[in-house]
Structure formats: structure tokens, C-alpha cells
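[1] my questions are about this predicted structure, shown below with the sequence.
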Amino acid sequence: MLRMMGFPGQYVQGPGALQQLGGTLAKSGWQRPLVLCDAIVTNKVWPQVAAALESAGLAARHLLFSGECTRAAIAALAAQARENSHDVVVGMGGGKALDTAKGMALALDVPIVICPTVASNDAPTSRVIVLYDDAHRLEGAEFLKSNPAAVIVDTQIIAQAPARFFAAGIGDAISKKFEAAQCKATGRNNVFGTPPLHTALLLANATYDTLVKHGAAAYRAVQDRQANEAVERVVEATVLLSGVGFEGGGLSLAHGLTRGFSAIAALAHTLHGEQVAFGALVQLVVEARPQAEIDELVDLLCAVGLPVTLAGLGLPPSRSSEAVARIVDATLGGQISNLVSPALSPGRLETAIWRADRIGAGALQCRKRSDNSTRHQVLEKT
């Protein structure tokens, strides 16, 4: 049976990497780039990028991303772009801006170059275009004809972004080991519609191992706005390894739950990686993984400030019972009940969500007691 994976044409990572954008475009023969980014990136990053493009002899046009990746937004931006016969689209920013840029490139039938300014998810390397509606609810997905022509990751810029985004990237990536393994175990196909190559499973496992080893240290560095070697390792894992690994290995319950989470208004502005982080904990509970594996995952999530409870995800306790029932309905309505073995029933999924919530609450209490004990010891010594 044929097996398939996809990779970006080029991957460049490091401090100051965006200065290579003009040269990358020019060497590929592109002369009329269209750059899409939001207002914040326009103010903080676009001036230096525009200067770099100009120094490479390229006259780039810039369009503003409004904030939501919808079919209507993509169509409107593509209509504006058609006036100038651009030969490449450059997406700069976070996940939704990048997916909108991908949608434009697909509509215009030109290549896409991706320049993430936050490492909040693994969208940069993939063909997937995740679509939402105007209420921020997950609507569906489309696909580029091939993976991005180039991905340029400036870790100096990544380290200046709020640490919450960096943590969300860890949350989005941490599940891939378990999701790829579940896809293989249940005989499911990957994003390319084929069984996974072993390489995809190796990348998904390497992603997890890297995050467990370096995730907490990298998060602390980004809190101090420093780009050190731990940050470089984690960015490589959350952007490159995770991105290639999930496309080649496949997704499962941790990501399936985001359809349910995004159906709850109180969670509409929760970051994708924050939802996946709690979804990963639920998946491990559903799979009845050994307690040591669950504890290792929870420890990392807590260390980087990711949610391990429904309340941490943003769900008010007074509304949690009704909301969990809706999350289960919306998740299973996405036809993911057979993505784990044995197949999920509504009752089994709801039980797992509540058990994951209790596990997370217990871990937070333990950390709180440990922190208080440490503070008391310091006070006694002083």
C-alpha cells in the first residue's frame, strides 16, 4: 500500500531569519510578492520586512488581515489581490493569519511562503487550512495543493511575543505522539489519505521527547524574552517536527475535541493549543494510559501554564455540566468516535472529560502545596 508524507520546500530557523525573506523569494524567481499580516505585525514587524524585500529588489504589496479565517474573508482578500497579478503570497503572523494566507494562495493558484511571528501552533509547515465561522467556531478545513514553498521562523521575534502563545504551541504539539499512535492502532489514514510512514511516528515521538526535556526551560526563557538553545529546540519541535509529524501521522481525539470546545461561547477565544492541551489529557484518560504517562503530561502542562482543568480552559464551574454535554455532542458529531479504540460513546467521553478535570485539579493542588512549602522554607531560612 502506498504511504505518503509532505514537507515544506525550505525551512529556515534562527534569530534574524526574516532578513533572509527577500533573498529566498528572489532566488526562487518570485518578483511580485503579496504579504498578509494583521495590524500588530504590520506595526512591529512589517517595516523591517519591507526594507529587506526592497533591498532584494522586490516591490511587495501589503494587505491587512482582519482577525478571522473564514471563507468570506479569504474570498474578499483574494479578490483584492487579483488586481496585481502576484506570483507568491507571504503569510506573516499567527495561525489564523497564516491559514488565511494559505487560502489566498490556493484561490490565486500561486505558491505560499510562511513567516510565523508566534510559535502558537504547527500550522506553518502544513497544507491544512483551518476555517472558522464569524462566531469563532471551527467550520472545516481545506488543503493546499502542496506544502508551503518555504517556512521562515525568526526566533528572535518568536521570543518577543507573549509567552502564552509559546505555551500554546507546546500544547498543540504535545498530543501528536499519542494521536499518531492512535491513528496507526486503529488503521486510520493520515492527512494525505494513506497509512503513516514510520518516519511520521518517529517525528511525533521526537516532538514529545523534546518538549518534555526542554519545554519548561524554553517557556521560562520566553517569559524573559530570551531566545536561547532551549527555545530553538522547542520551536523546531512545535513548528517543524509537529507540523510534518501530524500531517504524516494523523490526528485523533485531542484535536477532535477542539470542535466541541469551540462550540462553547465561553471558550471561543481560548487558543487552539490550549484546547488541544486539555484534549491530550482527555485522550490519555480515554486510552487508560499508565498513570506515570499521565503525570508526565500534566507536569509539563502545569509547568508552562497550560490548562489541565475545565476551569483553566475558561469554563465557568456553574455552567460546566451543561457545557460538557454540548462539548461531547459537538465532538462526536464530527465523526471522530472511531478514532480511538474501542469506539467512543457519549457516556465514555463525558466520563473521561470529568476524570481529566479531576486529575488536573489534583495536580494543581499538589503544586500549590509544594509552592507554599517552598516559600515557608525560604522564610524560615531568612
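    Sure, I can see it. All values derive from a computational prediction rather than experimental measurement. Numbers count the residues shown, from 1 in each chain.
[2] all contacts plus neighbour counts: C-alpha atoms, from now on.
    Noted.
[3] ok, the residue nearest in space to the middle of the chain to residue 363 distance?
    By CA atoms, centre = their mean, the chain has its centre lying nearest to residue 121, at 1.9 Å. Using CA to CA, to the nearest Å, residue 121 is found at 25 Å from residue 363.
[4] same question for residue 125.
    Taking CA to CA, one finds residue 125 at 34 Å from residue 363.
[5] between the two, which one's more packed in?
    residue 125 (27 against 18; other CA atoms under 10 Å).
[6] tell me how far the more buried one lies from residue 90.
    Distance from residue 125 to residue 90, by CA to CA: 13 Å.
[7] find residues that contact each of the two.
    residue 114 (CA atoms under 8 Å, 6 or more residues apart in numbering).
[8] still on that earlier bit, which element, helix or strand, includes the closest residue to the residue nearest to the centre of the chain other than its chain neighbours?
    In this structure, residue 121 finds its nearest non-sequential neighbour in residue 169, 4.3 Å apart by CA to CA, 6 or more residues apart in numbering. Counting by DSSP states H and E, the element that carries residue 169 is helix 163-174.
[9] return the distance of that helix from the chain's centre.
    Distance of helix 163-174 from its chain centroid, counting by CA atoms, centre = their mean, to the nearest Å, is 7 Å.
[10] could you do stretch 162-170 as well?
    9 Å.
[11] stretch 70-84 too?
    Using CA atoms, centre = their mean, the offset of stretch 70-84 from its chain centre is 24 Å.
[12] hold the first one in mind and look at this next one:
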Amino acid sequence: MPDFISRVGPQQYIAGNHVYKYLNDYFRNNSIKKALVLHGEKALLAAKKYLPDSFLATKVQYRKFSGECSPNEITGVAAQIINEGFQAIVGIGGGKVLDTVKSVADRLRIPLILLPTLVSNCAPWSSLSVHYHTDGKFLDFDTYEHSADLLLLEENVLFDSPKAYFVAGLADTLAKYYESELILTEEFIHGKTALEHAAYFAKRCQRIILGQGIQATVDMEKHIKTKRWLEVAETVIVTGGLVGGFSDQYGRATGAHSIHDALTQFPETHAILHGLKVGYGILVQLVLEHKLEEAKEVLIWLRTLNLPTNLAELGLENRFEIKEKIAAAAVRKDKMIHLLPLNVSKEAVYEAVTGVEELNDNFLREREQNGVF
């Protein structure tokens, strides 16, 4: 078996204004006569005015997404495609919608077309899906043979999407660097071009998100579509996706995402966006690595964007039982946190979670001492 497999990205990718018009050409060029569209309710409303007025030679049917990328949803969508003879599947929505159609397309080996309506993660680009139980608890993830056949980024739809998802996407993309930093070292990647590319893109994620992310958020709040906002948006979807696309497991998710997964066992966190939990996970990972100064820098950045940096802000109590459950779930044998070249034990993660609480306390104490409230 190879050490890693690069699945770099979609076969076709178009970003810009009114790019959904290409759908008719794509359907015709690939002899697709019947396609099923899985969509979120709000997502379809956002995308509808940019979709073709009519599909000239293709029958298109719409199906509303259930809300979770769960085995039940995947099986139900796949059954409809088989029973009604659809030749392709289209996803319109956020990460969970797109992950669902990726799972279905892989199972049935049919063309996969993605129209993301949020800038919240790299799901549109990546060749994997994260699966959840119907109650929102993390289940597992699958990696597929290839990414989307067609990815269309409509700038107007993405720019008009909720700011909260954009900000969550910033945190999720920032994790690309911190989760791969200890793995994609110069010594490890030397002579491996794909891994060298992954390391480059991971560093670019950090530079652009920390350097331009906050101001891009302000641009979005003011509804001014700047080149800066466009660059940050494509960094979330494209550059973030290229990290894992080139490096497979070495650049997809390690510590921060393992903490995210552990947090999903608590119902209190289910309404909190994926990227927000990952952002908190970055702090835990950095404390686990004993990088307290970097952890403080990330904490300040997260707080500037009003993102959660401690258990209370995640709706959880700072109690032994809570922290022990997080630690135990984060270090299960199947968790990618074990790719880190560290002593990753339940005890070490428990201490890191406790350390993040102390980091918050110290930060607030310093602000009070400096007269900042």
C-alpha cells in the first residue's frame, strides 16, 4: 500500500459571477438527461436566481436535505437515484449537504456536481465526507477515489451568505497549518513534491487567514466585495482543500479536529458551527504541544472575531468529568491526533484542555490589569 495518495481537487473548477450557467453545457457535454439536486432550504433560495432559467435537455428534480450527513440520509438519497434513474447528483448548500452528495456519488459511481452556498470549510474541494448520527454526534469519515467532477463557486451567492459561517470557515482553515506543522517538516517532505506543495499551501492558509481574515470579515459586514474578501474566500475553499488534496492524511486533520469530534458528544455543542469547535481545538493542540505563546496569539485572534476560546463559551462546564470525556474521546485509537509526533494520551489531552482554561484566565487577568474590560 502507498504511504499516501494525492487526490488534488475537482476535475473542473469555475469561480466567478453567473457561473451556474455552465450547468447546461456540462449536462449536454456529458449526456446527462436526468439529475437529482440535493439542497438545503435556505441554500436553494440563495442560489435559485443564479441558476439557469431552464435546463434545456436535462430533467432536474429537487430533494430537500434532512439536516445531517447521516447513513440514513445517504441511503435514502441513493435509493431515490436508483429507483428513478438519475444519472448525476448535484449538491447545493453547505458542508453537510456536499458531504452527503459526495457519499452518494461515490457509492453509485455517478457524476458529482457541487454548488456551495457557504464559505465555511473546504468540503467543496475535498475528496472526503464527514458522517454524523442523526442526532448530530460525530460518526466517522470516508475518503473517496476522486473529488467532484464539477465545482462551481458563484461569488454573488457566497458573498451574500451568513457572516457566521464565513468566520467559522476562517478558523477551520487556520487549523490546516497548525494540524500539519509538526508532520510536514522539511525533513519529512524533502524530495516529495506533493507534500512540499501541501506544506506551502498550509503556510499560505495561516498567512492569509491571520493576515487578512479579520479585515475580510469587516468587508463582508459592510457588504463591500473586495479582492481581499475574494482571496480569503478561495483560501477557505480551495487552498485549504489543496493541503489535504496533496498530502492525504498528513494534511487533513489531527489534533484540532479530534477535539472537535470529541465535543460533538455533548448536545450543548451541536448548534455551534464546525469551524468554531475546530478553532477551540487549535488552542488545545497548541497547549498540548507546549506552544503557549502561539496559543495566546491564536486566542487573541479568535476572541477578536468573537469565537469561543473556553469550555463555558462552548456551553460546557469546566469540570473534571467534562474534560475527562473530551480527552477520552479525542484519543480513541481511530483518531488522527495520533499522527502528531507527541505523547498523546488521555492524561496529556486532559491537561491541555485544563491549560486552555488557564490561558483564558491569564489573558482576562492581563486585560484587567491593563484597564481593558
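    Perfect, thanks for sending it. Predicted, not measured: the structure shown is a model, and the values here were computed from it.
[13] got the contact list for the residue nearest to the centre of the first structure?
    Counting by CA under 8 Å, 6+ apart, residue 121 of the first structure has contacts 95, 168, 169, 170, 172, 173, 238, 239, 272, 273.
[14] before we move on, the earlier item: how many neighbouring residues does the residue nearest to residue 121 of the first structure have?
    Using other CA under 10 Å: residue 169 of the first structure sits among 29 other residues.
[15] ok, it - contacts?
    Here residue 169 of the first structure is in contact with 119, 120, 121, 122, 238, 239, 273 (criterion: CA under 8 Å, 6+ apart).
[16] hmm, 6 Å instead?
    Listed by CA atoms under 6 Å, 6 or more residues apart in numbering, the contact partners of residue 169 of the first structure are 119, 120, 121, 238, 273.
[17] show me which of those residues is closest to residue 108 of the first structure.
    residue 121 (24.9 Å; CA to CA).
[18] and the gap between that closest one and residue 239 of the first structure?
    Taking CA to CA, one finds residue 121 of the first structure at 7 Å from residue 239 of the first structure.
[19] quick check: residue 240 of the second structure vs residue 134 of the second structure, distance?
    27 Å.
[20] isn't residue 15 of the second structure right up against residue 151?
    No: using CA atoms under 6 Å, residue 15 of the second structure makes no contact with residue 151, being 8.4 Å away.
[21] ok, these two, which is more surrounded?
    The neighbour count for residue 15 of the second structure versus residue 151, taken as other CA under 10 Å, is higher for residue 151 (25 against 13).
[22] the more buried one is in what secondary structure piece?
    strand 150-154.
[23] cool, and residue 213 of the second structure?
    Going by DSSP H and E, residue 213 of the second structure is in helix 193-221.
[24] just the buried residues of that helix, please?
    194-206, 208-210, 213-214, 216-217, 219-220 (16 or more other CA atoms under 10 Å).
[25] have a look at how far, on average, it is from the first structure.
    Comparing helix 193-221 of the second structure with its match in the first structure after superposition yields a mean distance of 1.6 Å (mean CA distance after the TM-score superposition for the first structure).
[26] and the next element down the chain from that helix?
    helix 227-234.
[27] in the first structure, what range does that following helix match?
    Mapped onto the first structure using TM-score structural alignment, helix 227-234 of the second structure spans residues 229-236.
[28] ok, and what's touching the matching stretch?
    Residues contacting stretch 229-236 of the first structure (CA under 6 Å, 6+ apart): 214, 218.
[29] and the angle from the helix holding residue 213 of the second structure to helix 227-234?
    Helix 193-221 of the second structure runs at 130 degrees relative to helix 227-234, counting by axes from the mean of the first three to the mean of the last three CA atoms, to 10 degrees.
[30] let me know the secondary structure of the residue nearest to residue 312 of the first structure when sequence neighbours are not counted.
    Once flanking residues are discounted, residue 312 of the first structure sits nearest to residue 306: 7.9 Å by CA to CA, 6+ apart. When classified by DSSP: H, G, I helix; E, B strand; the rest coil, residue 306 of the first structure comes out as coil.
[31] tell me how far the residue mapped onto residue 271 of the first structure from the second structure lies from residue 163 of the second structure.
    Aligned counterpart of residue 271 of the first structure in the second structure: residue 273 (TM-score structural alignment). Counting by CA to CA, the gap between residue 273 of the second structure and residue 163 of the second structure amounts to 12 Å.
[32] more neighbours: which of those two?
    Per other CA under 10 Å, whichever of residue 273 of the second structure and residue 163 has more neighbours is residue 163, with 18 against 15.
[33] the more buried one corresponds to which position in the first structure?
    By TM-score structural alignment, residue 163 of the second structure lines up with residue 163.
[34] what sits against its match?
    Here residue 163 of the first structure is in contact with 222, 223 (CA under 6 Å, 6+ apart).
[35] do that again at 8 Å, thanks
    219, 222, 223.
[36] would CSV of these with distance to residue 53 of the first structure be doable?
    Formatted as CSV, the contacts of residue 163 of the first structure follow (distance: CA to CA, whole Å):
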residue, distance to residue 53 of the first structure
219, 32
222, 28
223, 31
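[37] looking at those residues, which is nearest residue 284 of the first structure?
    Checking these one by one against residue 284 of the first structure (CA to CA), the nearest turns out to be residue 219, at 23.5 Å.
[38] any idea how far that closest one is from residue 238 of the first structure?
    From residue 219 of the first structure to residue 238 of the first structure the distance is 12 Å (CA to CA).
[39] now do residue 72 of the first structure
    With CA to CA as the criterion, residue 72 of the first structure and residue 238 of the first structure are 29 Å apart.
[40] now, among the contacts of residue 163 of the first structure, which is nearest to residue 178 of the first structure?
    Using CA to CA, those come closest to residue 178 of the first structure at residue 219, 22.3 Å.
[41] so who does the counterpart of that closest one in the second structure touch?
    In the second structure, residue 219 of the first structure lines up with residue 217, judged by TM-score structural alignment. The contact partners of residue 217 of the second structure, taken as CA under 8 Å, 6+ apart, are 163, 166, 167, 229.
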